[in-house]
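Q: Sequence plus predicted model, see below.
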Amino acid sequence: MTVVFQKPRRARPGDLANATGSPRSAAITARQQAALGAALAGRLRFYPRGYAASGSGPFYTQRTILSLTRAGLLKLSTTMRFATATKRAREIYSS
């Protein structure tokens, strides 16, 4: 019997169909807070290493960005190339 290993599937624009669910009440992690802070300062762009405000980093994983999108704090462009903070995130986290 042969075991076939599958590579983890990358996120695709079709995955965002369920991303606009009800907002979560769970606290966000420190890494998510850092990514949200960078998105509040300006939009994040997708690079091969992840999402970042500039090409030199710091970089945030797709998993981090998608979890913030599901929570309703970030909005991804249709092509998943840019991530921006939502109005809700600006109201809650900007100080």
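A: Everything's here; your move.
Q: Going by C-alpha atoms from here, please, whenever you check contacts or count neighbours.
A: Fine.
Q: What about residue 92, how many residues nearby?
A: 9 (other CA atoms under 10 Å).
Q: Likewise for residue 51?
A: With other CA under 10 Å as criterion, residue 51 counts 26.
Q: Equivalent analysis for residue 88, please.
A: For residue 88, the count of nearby residues is 12 (other CA under 10 Å).
Q: Mind listing what's buried along the helix ranked longest in the chain?
A: Taking DSSP state H as the criterion, the chain has its longest helix at helix 30-41. Buried residues in helix 30-41, counted by 16 or more other CA atoms under 10 Å: 32, 35, 36, 37, 38, 39, 40.
Q: Which pair of those residues spans the longest distance?
A: 32 and 40 (12.1 Å; CA to CA).
Q: before we move on, the earlier item: next structured bit after the longest helix of the chain?
A: Counting by DSSP states H and E, the element after helix 30-41 in chain order, helix or strand, is strand 44-47.
Q: dropping in the other structure now:
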Amino acid sequence: MIKPTVGRVVWYRPGPSDFGKLAVNGDQPLAAIVSTVWNDRMVNIAGFDANGMPFNRTSVTLVQEGDAFPAINSGYVEWMPFQIGQAKKHEAEGEKAA
């Protein structure tokens, strides 16, 4: 699990309640930055839609690797594949050192 911190970049996956409010490009995620951390699985974000227009969301579910995707009417955020790969790399290096 990657611990969320303020300033980290995440992917926002819009939910049905976002349609018509945010410009999207197919199934591509939207770029977002963590602005507040409530816990390991809930954050506030400031993001940009597909046209570069800013938006914000509060109390957004952060889906960690291995979590089930939320079955809710709002969007969620997730880590980018690169971030997941880096976390695994650092974890493996820590295990070697131990």
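A: Structure received. The model shown is predicted, which means the values in this text are computed figures rather than measured ones.
Q: Any chance you could compute the TM-score here?
A: Overlay of the two chains. TM-score (TM-score structural alignment, normalised by the length of structure 1): 0.26; 51 aligned residues with a CA RMSD of 4.8 Å.
Q: quick revisit: now, among the buried residues of helix 30-41 of structure 1, which is nearest to residue 70 of structure 1?
A: Relative to residue 70 of structure 1, the closest of these is residue 32; by CA to CA it sits at 12.2 Å.
Q: show me what contacts the nearest residue to residue 68 of structure 1 once chain neighbours are set aside?
A: Computed as CA to CA, 6 or more residues apart in numbering, the closest residue to residue 68 of structure 1 that is not its neighbour in sequence is residue 74, at 5.6 Å. If you count contacts by CA atoms under 8 Å, 6 or more residues apart in numbering, residue 74 of structure 1 has them with 36, 39, 65, 68, 83, 84, 85, 86, 89.
Q: what sits against the second one?
A: Going by CA under 8 Å, 6+ apart, residue 39 of structure 1 touches 53, 74, 83, 84, 85.
Q: tell me which element the third one falls in.
A: Secondary-structure assignment from DSSP H and E places residue 83 of structure 1 in strand 82-85.
Q: other SSEs contacting that strand?
A: helix 30-41, strand 44-47, strand 74-76 (3 or more CA pairs under 8 Å, 6 or more residues apart in numbering; DSSP states H and E).
Q: Residue 93 of structure 1: which of these is closest?
A: Closest to residue 93 of structure 1 of these, according to CA to CA: helix 30-41, at 8.2 Å.
Q: the strands in structure 2, which residues?
A: With DSSP state E as the criterion, structure 2 has strands at 9-13, 30-39, 42-48, 54-63, 76-78.
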